[in-house]
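# My questions are about this predicted structure, shown below with the sequence.
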Amino acid sequence: MLLLAATCAGPAAAGVIEQSDRLVRQGYDRPEPALQALLQLQREQEALTPRPAQTVRRLQLARAIVLAQNGRVAEAGMLAEELRTGTAGSEPDEADGTARANLVRALVAENDGQLDVAAALAQAAVPVLQQGCPGPDGAPSTTSADCDYRAAWRALQVIERHAQSRALWAEGARHLRIAAQLAEAQHDSYRQALVLGLLALDIARQGDMPGAMRTLQQAQRVAAPLDDPDVQVRLRLHEARLADMRGEHQQSLRLAEDALPIARKADSPRLESLLNANLSDLYARQNRPADALRAAEAALPVVRRHGDQRAERVLINNAGLAKIGLGRIAEGKLDLARLAELWQRSGAPGSEAQSLREFGEALAAAGDARGALELFHRERKLSAEVMKANRAAALKDVQQRYDTESKQREIELVSRDNALKTAALANRELQQRVWALMAAVMALSVGVAALLYLRVREINRRLQASHANLRLQSERDPLTGLSNRRQFQAAMARGGERGVEGALLLVDIDHFKHVNDGHGHSVGDAVLVEVARRLAGCVRENDLVVRWGGEEFLILAPAVSAEQAEQLAARVLEQIGREPVDSGTGGGSEDVLRVTASIGYARFPLPPDDLPVPWEQAVNLADMALYTAKGQGRNRAIGVIGAQLRSADELKAIENDFDSAWRDGRVRLHEQPGPQPDLFS
């Protein structure tokens, strides 16, 4: 649904490019006729003298895109290799060919669920594809033949979808704005309207619903003269999603259902399947499993016929959940097995864990407690692996950022030190002049020397204060004002090899994703700030409260007994869950949120063996206790009150299989429930 720019390529080339663009759009639903027509266009161009090499490459890219968006991976890969090496009658252009090959491979990887690979390939392609195109500031005003804005437009969307999968809404919006500027500069209202609609969703996910609505209205104004059913359906779908984010679920469903006749008018089975996929999700949320299953099953044959694995995974997920909701549990489990196979093939453990969680909740609601428990254990194990990988990546990122910030601070300190030395040299020169005139102006020289001395002291004082301020800022979380991981790690490093001595608690806000999704990220931030305030009120002056990441907090309480650790956990549950949280948006009672937390904790060294536990493994044990608390229903604290830890190997064995260690008695746990809903004031 994109391709090729030729503002300066001459009328004939421009006509070929526009024709190929229309064929790529047609190939979304009907690949074979589009591929044959594109191949014929390519052969006609190759027969010209001189051969228009750039136009030939763009026609090759058009064919590869049609193949990739229809799941024909092997054929798309062969064309990508032709683009890279400059075969099939086109002269080699290493940078241009490699960029186009990378775009094709990015589309194939994205369809296979490998979003990290897809984003890296698209990111590498964008600078070459954008050569000669308008930049973010709008210059240059005209484009050269090198500017393939349609290909760059598509690559930018691949990068945005990767950012969206990591909840990096601002980063995704930045790429969509660049894509919108490229389309606007070329007066391509179709592409401009499409990315403005997507941009509205990213703006809404950042908590700015008024800004999102303004952007959607801009997209609708741009699309109005086109009378294009494809754009109308997609913008109507974006409008439905925004209504769902605002909590207007009936309005959202009505908008999506009203778009179905438009999709049928467009004679686009894939567009209709996209609508059915979204409808299946909306029906499921409104507890209409029969309608959800009907919509999913209507869409599945279409997406399978076109090799759209991304859509297939979503539809199998929705269909399986609907079958369980209808009591067809065995069929739902078969769908889950197929879904797990697809997730594992694509290498997306985070998405697989989400599916396991949803199916587990559906089985529990259907009364299949055993099946739900099995999925719970699978999801917890997979989530632990994902969290471990994410934690390692986050620690690496923190270390890299810390090194960068440390170097920057060193540069600032050196600059200030140089300024101080310069001032000192100037002071010394002044002092020498004073000594030369001392015999005549002794009284004046003493006053000047004193003034210079005070000036040097003041410069030193300011330098020390600035250094202390920089260090404080590097050890604080900017949102909550709590300590961050860096300060905790520094505290642990000062403790040497003795390991953790005292209580360690990991606190996780229950269902925090629902707060962000239902109320927006600004309300989520308000909840985090209030929970941080309550945690700070639960501890002693010398205890350390850390923003551990996202909605997770860590408390280190040195020199406390096991009984005091249990009391601290109970106090934290009470302080967080007893009183509702006011989001502070002025919206009335609907802005008062009920918030609870799950806690995993332990007091180290653990009895009866009192083996020293390094802080990394202490955090892991608390984390496993936290997962157990969440698995037991949330709003509770699970404490590790004893463990058989006679050696480091036994500690490692418990880390590797915490559930088995708990069941066979190698680990003893203590559970404390949180405040119940009927006790809220």
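Received the coordinates, thanks.
# contacts and neighbour counts: CA atoms only from here.
Fine.
# Report whether Leu504 is found in a strand, as I expect.
Yes: counting by DSSP: H, G, I helix; E, B strand; the rest coil, one finds Leu504 located in a strand.
# quick one: secondary structure of the residue nearest to it when sequence neighbours are not counted?
Setting aside the residues directly before and after it, Leu504 is nearest to Leu556 in space (Cα to Cα, 6 or more residues apart in numbering), at 4.8 Å. Three-state assignment for Leu556 (three-state DSSP): strand.
# give me the number of residues near Leu556?
Leu556: 21 surrounding residues under other Cα atoms under 10 Å.
# ok, it to Gly499 distance?
Distance, Leu556 to Gly499, using Cα to Cα, to the nearest Å: 12 Å.
# residues near Leu35, how many?
Neighbours around Leu35, by other Cα under 10 Å: 21.
# sorry, that was for Ala34
22.
# same thing with the one 10 residues further on?
A count of neighbours around Glu44, defined by other Cα under 10 Å, yields 12.
# related to what we said a few turns ago, right, and the residue nearest to Leu504 touches Leu544 too?
Yes: applying Cα atoms under 8 Å as the test, Leu556 and Leu544 come out as touching, 5.1 Å apart.
# For Ala625, give its distance to Leu669.
Distance of Ala625 to Leu669, computed by Cα to Cα: 8 Å.
# again, but for Ala122
Separation of Ala122 from Leu669 (Cα to Cα): 49 Å.
# One more: Pro289?
Remark: distance between Pro289 and Leu669 (Cα to Cα) = 39 Å.
# higher neighbour count, the two?
Per other Cα under 10 Å, whichever of Pro289 and Leu669 has more neighbours is Pro289, with 24 against 16.
# Quickly find the element holding the closest residue in space to the more buried one that isn't next to it in sequence.
Spatially, and ignoring its direct neighbours in sequence, Pro289 is nearest to Ala322 (4.5 Å; Cα to Cα, 6+ apart). Here Ala322, judged by DSSP states H and E, is contained in helix 309-325.
# Quick check: which helices or strands does the next helix or strand after that helix pack against?
Scanning forward in sequence from helix 309-325 by DSSP H and E, the next helix or strand is helix 329-346. The contact analysis (3 or more Cα pairs under 8 Å, 6 or more residues apart in numbering; DSSP states H and E) places helix 329-346 against helix 309-325, helix 349-365.
# Return the set of buried residues in the last one.
In this case it means helix 349-365. 349-353, 355-364 (16 or more other Cα atoms under 10 Å).
# now swap in the first one and tell me
Along helix 309-325, these residues count as buried under the neighbour rule (16+ other Cα under 10 Å): 309-325.
# take a look at this one as well, against the first:
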Amino acid sequence: MHFYLATSFIFPRSLRLRLFTLCFVATHMPLLAYLGWGFASGRIALAEFILLTMATVIGTGIALLGIGALLNPIHALAQTLHRGEGEAPALPDVGDVIHTLYAGVQRVASATRERLDDLHQAAHEDPLTGIANRRGFLAHMDALPDDRRRGCIAIIDIDYFKRVNDLLGHEEGDRVLASFATRLSALVRRVDMVARWGGEEFAIFFQDCIEDEASWSLARIASRMRSEPIGRVQDRPISFSAGVCRWTGGELDAALRRADDALYEAKQSGRDRVCRAAPILQEL
């Protein structure tokens, strides 16, 4: 395509004449060299030169006819494309055909890329809250470079969320979930990863963060939930419980299980609190 565009100054509206010109020049290069040598040396047979020139012109014409025959399927395809678009079925010039086919390929490629992007987003993003879903969270963690595979993982659960749905309705429940996701995303650092883990559970990866910092960050969010509640159930601000686990780049599933165990402890201890996972020997 680059060569096609670069030669567009030669008969820009007729690809056949452009092909003829290129073939003529290419096939006559030896004759032109012979002519230059003959005039320089005075040893040229003019009659033979004219005969050879005519033969090469005929050969070029035959080559051009063959190329035209090879391009006929493109003509037919272009005609089909024009008819499919509801345009007049007039056969376009081959140059227009190539432009049409090239533009069509570009459109298909662009649409395919957009579709793949949409599918990737749908697979990794929670449609209700607009943040990453569990798959997106795990993909993000798996893609981290080795020097960023450390920090703290928190599993968070909205307290008594079932009451929100039962007493206020599922629409209010959806609003609470979306508002909670927005609150979490706004109150953590940009490098931290927030995701909806499933249902009323969320996950946060505090990158390059120790447990004290992660616990303090969650406590600050909990305080904001009390002072500026995203909703109330039975006249009580909606709160959350959380379990925090340190992660040093080992098995992620093990860290997630420990964070989930810490969350269970927080809920069993009365909710609206943050609990840390018990340390293990390799992290001491």
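Cool, got the structure. Given the structure is predicted, the values throughout are model-derived calculations rather than measurements.
# Tell me how the two chains score on TM-score.
After superposition, the two chains reach a TM-score (TM-score structural alignment, normalised by the length of structure 2) of 0.61; 202 aligned residues with a Cα RMSD of 3.4 Å.
# sorry, back to before: so the helix holding Ala322 of structure 1 corresponds to what in structure 2?
Aligned by TM-score structural alignment, helix 309-325 of structure 1 falls on no residue of structure 2.
# In structure 1, where's the longest helix?
Identified as the longest helix of structure 1 according to DSSP state H is helix 369-436.
# so what does that helix touch, helix or strand wise?
So helix 369-436 of structure 1, by 3+ Cα pairs under 8 Å, 6+ apart, packs with helix 349-365, helix 442-474.
# That helix relative to helix 349-365, how many degrees between them?
When axes from the mean of the first three to the mean of the last three Cα atoms, to 10 degrees is applied, the directions of helix 369-436 of structure 1 and helix 349-365 differ by 140 degrees.
# Can you check what angle separates helix 369-436 of structure 1 from helix 329-346?
Using the same axes, to 10 degrees: helix 369-436 of structure 1 against helix 329-346 is 30 degrees.
# What segments of structure 1 are strands?
502-509, 544-549, 552-558, 581-582, 592-593, 597-604, 636-643, 667-673 (DSSP state E).
# So which of those is nearest Leu420 of structure 1?
strand 544-549 (36.2 Å; Cα to Cα).
# residue range for that closest one in structure 2?
Under TM-score structural alignment, the match for strand 544-549 of structure 1 is residues 193-198.
# circling back: using CSV, lay out the helices and strands packed on helix 369-436 of structure 1 together with distance to Leu275 of structure 1.
As requested, these are exported to CSV (distance: least, Cα to Cα, whole Å):
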stretch, distance to Leu275 of structure 1
helix 349-365, 21
helix 442-474, 47
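# closest to Glu551 of structure 1 out of those?
So among those, helix 349-365 is nearest, using Cα to Cα, at 17.4 Å.
# Show where that closest one falls in structure 2, residue numbers please.
Under TM-score structural alignment, helix 349-365 of structure 1 corresponds to no residues of structure 2.
# how far is that helix from where the chain is centred?
19 Å (Cα atoms, centre = their mean, to the nearest Å).
# same question, stretch 143-163 of structure 2
The answer for stretch 143-163 of structure 2 is 25 Å, by Cα atoms, centre = their mean.
# how about it: buried residues?
Applying a neighbour-count criterion of 16+ other Cα under 10 Å, one finds Arg149, Arg150, Gly151, Cys152, Ile153, Ala154, Ile155, Ile156, Asp157, Ile158, Asp159, Phe161 buried in stretch 143-163 of structure 2.
# before we move on, the earlier item: next, the angle strand 544-549 makes with the longest helix of structure 1.
If you take the same axes, to 10 degrees, helix 369-436 of structure 1 sits at 110 degrees to strand 544-549.
# what's Leu177 of structure 2 in contact with, if anything?
Listed by Cα atoms under 8 Å, 6 or more residues apart in numbering, the contact partners of Leu177 of structure 2 are Leu128, Thr129, Glu200.
# quick one: Leu556 of structure 1 from Met209 of structure 1, how far?
For Leu556 of structure 1, the distance to Met209 of structure 1 - Cα to Cα - is 39 Å.
# I should have written Val73 of structure 1 there, sorry.
Val73 of structure 1 sits 39 Å away from Met209 of structure 1, taking Cα to Cα as the criterion.
# Ala449 of structure 1 now?
Relative to Met209 of structure 1, and taking Cα to Cα, Ala449 of structure 1 is found at 63 Å.
# Compare these two (neighbour count), which wins?
Taking other Cα under 10 Å, Ala449 of structure 1 and Met209 do not tie; Met209 has more neighbours (20 against 17).
# Tell me if I'm right that that one and Ile203 touch.
Yes: using Cα under 8 Å, Met209 of structure 1 is in contact with Ile203, at 7.1 Å.
# so what corresponds to Arg294 of structure 1 in structure 2?
That one, Arg294 of structure 1, aligns with nothing by TM-score structural alignment.
# ok now do Arg294 of structure 1, which residues does it touch?
Contacts for Arg294 of structure 1 (Cα under 8 Å, 6+ apart) come out as Ser280.
# Same check on the one 5 residues further on?
Counting by Cα under 8 Å, 6+ apart, Ala299 of structure 1 touches Glu272, Ser273, Leu274, Asn276, Ala277, Leu315.
# Which of the residues you listed has the largest number of neighbours?
Among the contacts of Ala299 of structure 1, Leu315 has the most neighbours (other Cα under 10 Å), with 30 neighbours.
# burial count for the nearest residue to that one once chain neighbours are set aside?
Excluding its sequence neighbours, the residue lying closest to Leu315 of structure 1 (Cα to Cα, 6+ apart) is Ala296, at 5.5 Å. Residues near Ala296 of structure 1, counting by other Cα under 10 Å, number 29.
# My read is that Ala296 of structure 1 contacts Leu321, right?
No: in this structure, Ala296 of structure 1 is not within contact of Leu321 by Cα under 8 Å, at 10.6 Å.
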